[in-house]
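Visitor: give the three-dimensional model of this entry:
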Amino acid sequence: MNRPNRRKFITRVAASGIAASATISGTKSSAEVVGANDRVRVAIAGINGRGQVHMGVFGAMKGVEITHLVDPDSRLFASRSAAVERLTGKKPKCVQDIREVLDDPSVDAVSIATPNHWHALMTIWACQAGKDVYVEKPCSHNIIEGRRMVDAAHKHRRIVQHGTQWRSDPQWKAYTTDIRDGKYGKLKTANIQIFRPRKSIGFKEPVPPPRALDYDLWTGPAPLNPYRTNLVHYRWHWMWDYGDGEIANLGAHEFEMVRWAMSASANPKSVVSLGGRYGYEDQAETPNTQLTLYDFGDAKLVCQQRGLHFDKPLKMSIEFHTDEGVIKEGKFYVHGKKEGEVIEGAPVSGLPQDYARDHFQNFIDCVRSRKSADLASDVLDGHRTAAVAHLGNISYRLGREASFSHFPQQLSDNQLAAESFDDMKQHLVDAAGLKLSQASYRLGPTLQFDSSTETFVDSPEANQLLGGHYRPGFELPALTS
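Guide: Predicted coordinates:
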């Protein structure tokens, strides 16, 4: 397919050494006010999976118009635009390149449901172009990106909402507020469980990409690897160049809630992560079994992630262990008592009702009011939450193979983490038929993290993984005051 003329122009600009982002900054200097008659005009970027939820929710809102659908895969255009037209009575314009949308002064906001490696660049470009942004979790692909997104939102005075929808649930708000205020004692350890069956992505040979897919544009800032059919769509999640694994995918929701239950000043001070990919061999890179321990100073956080057990449903849970008892499944189990006290109104499991509608509505309300302080989960929340996941992955990626007969001493000071390691081993025996005597796991180093500078202490290797490498024309903009 022929690419738009603007794509060719930006390629020439990039080749001449000028950052492509410079060509799209400031295209809507009057964007402090939304469209005529208080109508908010939204472009949705990424329309294969999660983007369809964006289409349904925005399309059902009064005073919101979906003007554009954006995706490098034009095979999606006919069905997605027809769905929006049926819902709203108006047919959106379909384009492959987000930069066409950013040049349109009538667009007020961009809603991003692309692969992770596009989140930061698209958000920053949109802020520079005077657009507000709703960006799915995790907001960034690495820690430096997240900080750059925060800076861009502040510099350009944009409304940027992070897609951790639990933040818009009043039950979770009350629940975490009580925990933070010490109603059930002082929080000692939070225990996250992310158990989601994920099948193998298999092995696929490189093939030419479909003609209707602009694979160069889909790749964007990432390395231009050979196209394989087990990358597009969705399975990019398990490749480091595009995704961040399950710990950043589903884990973002739970990290956000744990952070909400801690003091506002709580930040990770150290991290150690271990695990591997078990049960099958394939081309995926991220672990399907991972155990991570974080030290937040006054409290610890244990995150258990499992991707096996295909006969079991999704399980996402958070337990809060305090000096007085354990809070789990909507009950408070006081130390020494077998029966738990029911916590009235506590969220028990799963996603809160109307989580998507309320969170998106909060974004639109703030677009109209221009009050970023009213966002349920702003870009700084998103950055801090995504950073927790990135810290775990960095420790894991720097790990070395260890025998299962070797107990990770880094977990010995936390009973829950030590027990979780034993549970992980049993899980692998049961779910993957693993012979522990013949198997190993990757054990990462314990990394000390300085949250004030967002760098690791005395670990040049880890600091190398704080950011990424970007292709010409897709560089991460360096923001200046």
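
Visitor: can we go C-alpha only for contacts and neighbour counts from here?
Guide: Noted.

Visitor: in the stretch 101-250 of the chain, which spans are helices?
Guide: For the stretch 101-250 of the chain, applying DSSP state H, counting those that start in this stretch gives helices covering 116-128, 143-155, 170-180, 215-219, 246-249.

Visitor: just put the ones you listed in a markdown table and tack on mean neighbour count and distance to L375.
Guide: Shown next, in a markdown table, are the helices of the stretch 101-250 of the chain (neighbours: other C-alpha atoms under 10 Å; distance: least, C-alpha to C-alpha, whole Å):
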| stretch | mean neighbour count | distance to L375 |
| --- | --- | --- |
| helix 116-128 | 26 | 16 |
| helix 143-155 | 22 | 13 |
| helix 170-180 | 18 | 14 |
| helix 215-219 | 19 | 30 |
| helix 246-249 | 25 | 21 |
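
Visitor: among the ones you listed, which is nearest V42?
Guide: Of all the helices of the stretch 101-250 of the chain, helix 116-128 sits nearest to V42, with 11.8 Å by C-alpha to C-alpha.

Visitor: show me the contacts for S440.
Guide: Going by C-alpha atoms under 8 Å, 6 or more residues apart in numbering, S440 touches 401-404.

Visitor: could you also give me the structure for this second sequence? I'd like to compare it with the first:
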Amino acid sequence: MKQPTRRQFLKHVAASGIATSVTISGTKSSGQVIGANERVRVAIAGINGRGSVHMRGFGAMQDVEISHLVDPDSRLFAPRSAAFERQTGKTPQCVQDIRRVLDDPTVDAVSIATPNHWHALMTIWACQAAKDVYVEKPCSHNIVEGRRMVEAAQKYQRIVQHGTQWRSDPKWKAYTTDIREGKYGKLKTANIQIFRPRKSIGVKTPVPPPRELDFDLWTGPATMNPYRTNLVHYRWHWMWDYGNGEIGNLGAHEFEMARWAMPESAQPKSVVSLGGRYGYEDQADTPNTQLTLYDFGDAQLVCQQRGLHFDKPLKMSIDFHTDAGVVKDGKFYPHGQTKGEKIEGAPASGLPENESRDHLRNFIDCIRSRKREDLASDVLDGHRTAVVAHLGNLSYRLGDQASFRHPPQPLSENQVAAESFDQMKRHLVDAAGVNLANASYRIGPTLQFDATTETFVNHPEANHLLGRTYRPGFQLPTITS
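Guide: Have a look, this model is predicted:
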């Protein structure tokens, strides 16, 4: 059965005749339209990094009340509460366990900025408890989780917004619409570049966790590993048990825009990824240098990630190569011309202005209206974007070592990908002093993907990695119709 598009999915839900929610009747969380004078009560889960942005964004809204701050690390409660009180003059409740919030019928929504391995379980629990959800990117830690989130949002009729904030930038919407509709020619290859320095996380021996940190709760559904000081808070991103590397971190933003520039029905058909961890030796798992090629049928997608130029600023960009030229840095370069034609109203590189404020506002507005079709980036969008990141990581993780003396054959037929490999080599020599004659890279198999079933074709090992094993008490719920 062919997968529905986002628009078809939302039309099906709207036409299903199912009541908005009946999980908790008689409360605002039951899905009734909230009155104009009622505040939307939001609990923020994960308050170290991105959660602070959520606090500022929701805290500035007159029709929103932040009811709870949730984090397994109670060391964060005093400074975050103090900042919140300075901003709003109010004191939120601080709890370590999200389940205490989900049991509170006065809470309308949960805003999730936890490590990635908690995103899906917390979202599904919240949907089951009749809460709406804002969940940071990537929405899931693996492909099975993402599909389960979509099912939960549909069954429990919840508003679930994905935290890819570029979707709320009208400039990006107009920009990608013009590309999708062929204004600059037919799209052939979208070329993503993520150049973000990431220093070594070092090598640390296991120690007892701080008494203020409930490490068992922090670990939640993931594998229980010994606590180390280079894990909590941010550096979990570079560990497979908790994070998805840079391709799932910053890559999620650009994958969303690349998908937006393709036909709405476009789905990945195959993927191959290569790279490695260079410049230092530490306890991280994910590559700091990665190059991935995706085939979407009529168009292809290249994602190049570099993490070693510590003297250069962050660069996030997407170039769109068409049969008529290249759309790059807000200009269109027709084939054979070196001077680009400026595109009026084109978005700047990097995250858009007011991206978090507008995206959070859209979420609250949809909670009030109960119109999920008005979400800037709903959970189905988020899942499909996360799938792209997961595919690249799965190919990489299944890879074998290859010598830099031998260029990767799977990339040879795409000029952008082949040139990106040469650029990657120069980057490694320049930034890390890698001797390419003696060095190697990991290259994964070219995986064929069936987007309808969300499984790999004739690759049991890859299919085994579509999900994960969950700890008792933190199993992923099965969503029945």
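
Visitor: TM-score of the superposition?
Guide: The TM-score (TM-score structural alignment, normalised by the length of the first structure) is 0.94; 457 aligned residues with a C-alpha RMSD of 1.0 Å.

Visitor: and of the helices of the stretch 101-250 of the first structure, who's closest to M257 of the first structure?
Guide: helix 170-180 (7.1 Å).

Visitor: gap between F404 of the second structure and R442 of the second structure?
Guide: 10 Å (C-alpha to C-alpha, to the nearest Å).

Visitor: looking at the two, which is more packed in?
Guide: R442 (21 against 17; other C-alpha atoms under 10 Å).

Visitor: for the stretch 351-481 of the first structure, what spans make up the strands?
Guide: 400-403, 440-443, 447-450, 455-456 (DSSP state E, counting those that start in this stretch).

Visitor: output the contacting helices and strands for the shortest one.
Guide: Counting by 3 or more C-alpha pairs under 8 Å, 6 or more residues apart in numbering; DSSP states H and E, the packing neighbours recorded for strand 455-456 of the first structure are strand 447-450, helix 460-464.

Visitor: show me what that strand is in contact with.
Guide: By C-alpha under 8 Å, 6+ apart, strand 455-456 of the first structure touches 447-450, 462-463, 466.

Visitor: before we move on, the earlier item: I'd like the strands of the stretch 351-481 of the first structure written out as TSV, with distance to H427 of the first structure added.
Guide: Output for those, formatted as TSV (distance: least, C-alpha to C-alpha, whole Å):
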stretch	distance to H427 of the first structure
strand 400-403	16
strand 440-443	14
strand 447-450	27
strand 455-456	32
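
Visitor: looking at those strands, which is buried most?
Guide: Greatest average neighbour count among these goes to strand 440-443 (a mean of 21), per mean count of other C-alpha atoms under 10 Å.

Visitor: how big is the offset of that strand relative to the second structure?
Guide: Its aligned residues in the second structure lie a mean 0.4 Å from strand 440-443 of the first structure after superposition (mean C-alpha distance after the TM-score superposition for the first structure).

Visitor: can you lay out the helices of the stretch 101-250 of the first structure as CSV showing distance to Y396 of the first structure?
Guide: Listed next are the helices of the stretch 101-250 of the first structure as CSV, based on distance: least, C-alpha to C-alpha, whole Å:
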stretch, distance to Y396 of the first structure
helix 116-128, 19
helix 143-155, 15
helix 170-180, 29
helix 215-219, 25
helix 246-249, 11
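
Visitor: between those helices, which gets nearest to L479 of the first structure?
Guide: Short answer: helix 143-155, nearest of those by C-alpha to C-alpha, at 7.0 Å.

Visitor: against which helices or strands is the closest one packed?
Guide: helix 116-128, helix 379-397.
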